[in-house]
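Visitor: heads up, no residue letters with this:
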């Protein structure tokens, strides 16, 4: 079987790629990186570097026009600043709505696009890096188990029963994702998670805070956070 991995260049998707290569071999894995109008391209550069490390082909897709009307704080057209606080603190002010860095139905769009590309490349499975910390509190509803199950069912039916979706970390925490990645020797020094596009991670946005905590929970220092 061949696998397609949605690769953002961050911790979770890079761990998915490592797991897919470990299971299927690099000759049977392709990666897909998506530009969706984010304020920087650091994560896309990271995705390219991670794909090169594993020796897998990387396909790229530009979906920025679809999100052109969104005011998500991650996007170039947004008037909002990226929050410099944890997701838990952000959720205190959302009244149950997703956080401002939620890109509208992003994972749904990515998985649907990936399904078409996967089928055209004889892949039988799509991997993506949703995990329970992102789904908690409805911060990112398209990272939940319920969402994954629904998308998997839709893709399976829509592909005539030949394509499935694997979210190997959907029931796990980010710390557990990092634990798996450390065991697989994922090159975390090549990854990028920060919502800002500086020379170094900001260390204070929601994803930076989660990343730092996940490595600390495993008793190691995040290689890209050293000296920050």
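Guide: Perfect, I can see it now. Just so you know, these numbers come straight off a predicted model, no measurement behind them.

Visitor: when you work out contacts or count neighbours from here on, use the C-alpha atoms and nothing else.
Guide: OK.

Visitor: could you say what helices and strands the strand ranked longest in the chain packs with?
Guide: For the chain, the longest strand by residue count, based on DSSP state E, is strand 29-35. Packing partners of strand 29-35 (3 or more C-alpha pairs under 8 Å, 6 or more residues apart in numbering; DSSP states H and E): strand 3-6, helix 11-24, helix 42-54, strand 58-62.

Visitor: use this one as the comparison:
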């Protein structure tokens, strides 16, 4: 059994990751990051998910650094969130520069401070084309850095890196993840918009395996 800090955003992938880590018998604590994202309400879902399984949860407030991310539709407010399929060129407008390195650095610091063995995050194969910091090569480099940043080596776990979101959804259903208590939509409105790339991908993930989608969409 290992002691693992799980990066929990409040979305489908990280919720499944949290349940996956617990199902494997590991001890977990969770961390979420407020970087000034438009859909900051995802952090409330992260908190509720962690409370539901009795896992300690912290939110790191990095919102003050929001201006350094420049003009993108997730951390900024001047650019509209693009709609349509996730793989389209327009979805690159949702790239927050170097976001995963920042999130992972905070999680690794938490692991070091609490003498934990590993950090886990939910990057998957569907993200590779759009988000460079979800590529296996990036994760491997971060794993090497995590092993060197503290006197006690910390591993970086990415169990879903070769899976697609449909496979993650199937794994989540098998684990009993309450997907109705997760948040995906980039617009961060009262309900999932059903049109942004994240919502489209969420719909496709459930449909890929004929799974019931419990999400309430505005459209």
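Guide: That came through, no problem. As the structure is a computational prediction, the values presented were derived from the model and not from experiment.

Visitor: after superposition, what is the TM-score?
Guide: Overall, the chain-to-chain superposition scores 0.94 on the TM-score scale (TM-score structural alignment, normalised by the length of structure 2); 217 aligned residues with a C-alpha RMSD of 1.6 Å.

Visitor: related to what we said a few turns ago, in the longest strand of structure 1, which residues are buried?
Guide: For strand 29-35 of structure 1, burial by neighbour count (16 or more other C-alpha atoms under 10 Å) applies to 29, 30, 31, 32, 33, 34, 35.

Visitor: three-state assignment of the residue with the largest distance to the centre of structure 2?
Guide: In structure 2, counting by C-alpha atoms, centre = their mean, residue 151 sits farthest out from the average C-alpha position, at 27.4 Å. Counting by DSSP: H, G, I helix; E, B strand; the rest coil, the backbone at residue 151 of structure 2 sits in coil.

Visitor: before we move on, the earlier item: turn the helices and strands packed on strand 29-35 of structure 1 into a markdown table, including distance to residue 212 of structure 1.
Guide: A markdown table is the format used below for these (distance: least, C-alpha to C-alpha, whole Å):
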| stretch | distance to residue 212 of structure 1 |
| --- | --- |
| strand 3-6 | 22 |
| helix 11-24 | 11 |
| helix 42-54 | 17 |
| strand 58-62 | 27 |
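
Visitor: highest mean neighbour count out of the ones you listed?
Guide: strand 3-6 (a mean of 28; mean count of other C-alpha atoms under 10 Å).

Visitor: report the mean deviation for it after fitting onto structure 2.
Guide: Superposed on structure 2, strand 3-6 of structure 1 shows a mean distance to its aligned partners of 0.5 Å (mean C-alpha distance after the TM-score superposition for structure 1).

Visitor: show me what that strand is in contact with.
Guide: The contact list for strand 3-6 of structure 1, computed with C-alpha atoms under 8 Å, 6 or more residues apart in numbering, reads 13, 16-17, 20, 24, 28-33, 110, 114, 118, 123-129.

Visitor: circling back to that earlier point, out of the helices and strands packed on strand 29-35 of structure 1, which is closest to residue 218 of structure 1?
Guide: Residue 218 of structure 1 sits nearest to helix 11-24 of all those, at 13.9 Å, using C-alpha to C-alpha.

Visitor: that closest one vs structure 2, average offset?
Guide: Mean for helix 11-24 of structure 1 is 0.9 Å (mean C-alpha distance after the TM-score superposition for structure 1).

Visitor: angle of that helix against strand 29-35?
Guide: Per axes from the mean of the first three to the mean of the last three C-alpha atoms, to 10 degrees, the angle that helix 11-24 of structure 1 makes with strand 29-35 is 160 degrees.

Visitor: quick one, helix 11-24 of structure 1 and helix 42-54 angle?
Guide: Going by the same axes, to 10 degrees, helix 11-24 of structure 1 makes 20 degrees with helix 42-54.

Visitor: name the helices or strands packed onto helix 11-24 of structure 1?
Guide: With 3+ C-alpha pairs under 8 Å, 6+ apart as the test, helix 11-24 of structure 1 has strand 3-6, strand 29-35, helix 42-54, strand 125-127, helix 174-183 packed against it.

Visitor: map residue 131 of structure 1 across to structure 2 for me.
Guide: In structure 2, the residue matched to residue 131 of structure 1 (TM-score structural alignment) is residue 124.

Visitor: thought that match was touching residue 169?
Guide: No: Residue 124 of structure 2 is beyond contact range of residue 169, at 11.6 Å (criterion: C-alpha atoms under 8 Å).

Visitor: more neighbours, those two?
Guide: residue 169 (26 against 21; other C-alpha atoms under 10 Å).

Visitor: what separation is there between residue 139 of structure 1 and residue 3 of structure 1?
Guide: Using C-alpha to C-alpha, to the nearest Å, residue 139 of structure 1 is found at 28 Å from residue 3 of structure 1.

Visitor: could you do residue 32 of structure 1 as well?
Guide: For residue 32 of structure 1, the distance to residue 3 of structure 1 - C-alpha to C-alpha - is 11 Å.

Visitor: tell me, which helix in structure 2 spans the most residues?
Guide: helix 99-113 (DSSP state H).
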